[in-house]
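Undergrad: need a structure here:
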Amino acid sequence: MTALPPLAARPAVLDFLRTRRSRPAKTLRAPGPDRAALEPLLEIALRVPDHGKLEPWRLIVLEGAALDRLADLTAARAEALGLDPDKAAKARAMFADAPVMVAVVAAPVDSPKIPPEEQVLSAGAVCQNLTTAALAAGWGANWLSGWMALDRPWLTDGLALDAHEWVAGLIVLGTETATPPDRPRPDPAAKIAWIDA
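TA: Predicted coordinates:
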């Protein structure tokens, strides 16, 4: 078997990944990406590891009236659950203030070979790919979740998800209004082990 030449290095990509950081959702404002700008980012989002080619995820783009509806539903569910008013207001604002949001739905597939944990990780990779692609395209982006992501009435009434589906991430996309300072990063020495025997 003939060896292939090594892949070309992409230093600009490595520099971007070395310094990337999400933008706080509360600092993102309109305009968000329109359909023409968003479609290529969604295609990039779906280029993730997917053992067995199960595609155990799907995307729902939320804009305009859909975000207003979800803000109201979130407030109603928070009241029904007896949540702290500050927590309820913060959850409602996630939708009311978002220019554009993409719900990454984890949709596990029954498989004798691929465990559900791998499928969940694949859905998480979709969230990361979309967030990173949006940042690389010049948009502000933030991957959120919250109690709504697992609240069955919210998932059913808000997104019409099937009983086995849930939200892996709510990706907020918009125009950055403030550049946040970088946050402390993990110490590689504390998180990386090298084993050679």
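Undergrad: Going by C-alpha atoms from here, please, whenever you check contacts or count neighbours.
TA: Fine.
Undergrad: Now do the longest helix anywhere in the chain: which elements does it pack against?
TA: The residue-count maximum for a helix in the chain (DSSP state H) belongs to helix 116-136. With contacts defined as 3 or more C-alpha pairs under 8 Å, 6 or more residues apart in numbering; DSSP states H and E, helix 116-136 has these neighbours: helix 35-45, strand 100-106, strand 140-144, strand 166-176.
Undergrad: And it, how far out from the chain middle?
TA: Between the centre of helix 116-136 and the centre of its chain there are 7 Å (C-alpha atoms, centre = their mean, to the nearest Å).
Undergrad: One more, so I can put them side by side:
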Amino acid sequence: MSDALSLLQQRHSAPSRQLGEPAPDAVGLRALLEAAIRVPDHGKLVPFRLIELRGHAKLKFGAQLAERAIRRDPDLPESKREKERLRYTFAPLVMVVVARLQADSGIPDIEQKLCAGNVAYNILLGAYALGFGAQWLTGWAAYDPEVAALLGLAKNECVIGFVHIGTPIADIPDRDRPALDDLLSEWKA
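TA: Alright, predicted model coming up:
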């Protein structure tokens, strides 16, 4: 079997809480992102962009999200408040994948979002290929207008995902996967 297929068969997400230092350095991250943006792109719109969160800025972003979570739900239980406060303290690097929707292009929004989603998935695959762990998360923050403003998103932009990247600090067992035979059919005329 080819190494590429082996990589796909072994790839799995590493929970962000189980990711620590190191993350890819600047050279490794650039190579990863240059590979990640090689996605199918109907109309050659490049309907995506990336925002890097690292170091103090990542922690400040996480703290502001935790404050927003509590404003959104003042009755949020303490356990969930703590989860929100810690969310951005584990993985040393978070890449925000943003879709830039171009309504006047004639390309449906869903295709543009799928293009950006492919970038997020390529980041996951690339991180795994380089020996790192990664997890693609969304949650409430991906859809919150105040978070969009905090990130400086334009009206035609939306968060596709927050991809947390680092080195796994524990063995991460793979989860059960669906059986292909349960998913595959053949269309017959």
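Undergrad: okay if I get the helices and strands packed on helix 116-136 of structure 1 as TSV plus distance to Ile192 of structure 1 and mean neighbour count?
TA: What follows is those, written out as TSV (distance: least, C-alpha to C-alpha, whole Å; neighbours: other C-alpha atoms under 10 Å):
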stretch	distance to Ile192 of structure 1	mean neighbour count
helix 35-45	27	15
strand 100-106	29	25
strand 140-144	25	25
strand 166-176	26	25
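Undergrad: Distance of the residue nearest the centre of structure 2 relative to Gly131 of structure 2?
TA: Centroid-nearest residue in structure 2: Val163, 2.8 Å away (criterion: C-alpha atoms, centre = their mean). Applying C-alpha to C-alpha, to the nearest Å, the value for Val163 of structure 2 to Gly131 of structure 2 is 15 Å.
Undergrad: again with Pro22 of structure 2
TA: Taking C-alpha to C-alpha, one finds Pro22 of structure 2 at 11 Å from Gly131 of structure 2.
Undergrad: anything in contact with each of these two?
TA: Jointly contacting Pro22 of structure 2 and Gly131 under the rule C-alpha atoms under 8 Å, 6 or more residues apart in numbering are Thr167.
Undergrad: still on that earlier bit, what's the closest of the helices and strands packed on helix 116-136 of structure 1 to Lys87 of structure 1?
TA: strand 140-144 (14.3 Å; C-alpha to C-alpha).
Undergrad: which one is the corresponding residue of structure 1 for the residue nearest to the centre of structure 2 nearest to, not counting chain neighbours?
TA: By TM-score structural alignment, Val163 of structure 2 lines up with Ile171 in structure 1. Among residues not flanking Ile171 of structure 1 along the chain, Trp143 sits closest, at 4.5 Å (C-alpha to C-alpha, 6 or more residues apart in numbering).
Undergrad: Verify the contact between the one you found and Thr131 for me.
TA: Yes: with contact defined as C-alpha atoms under 8 Å, Trp143 of structure 1 reaches Thr131; the gap is 6.7 Å.
Undergrad: what touches both of the two?
TA: With C-alpha under 8 Å, 6+ apart, Trp143 of structure 1 and Thr131 have common neighbours Ser22, Ile171.
Undergrad: ok, back up a step: over in structure 2, tell me which residue corresponds to the residue nearest to Ile171 of structure 1.
TA: Under the alignment (TM-score structural alignment), Trp143 of structure 1 maps onto Trp136 of structure 2.
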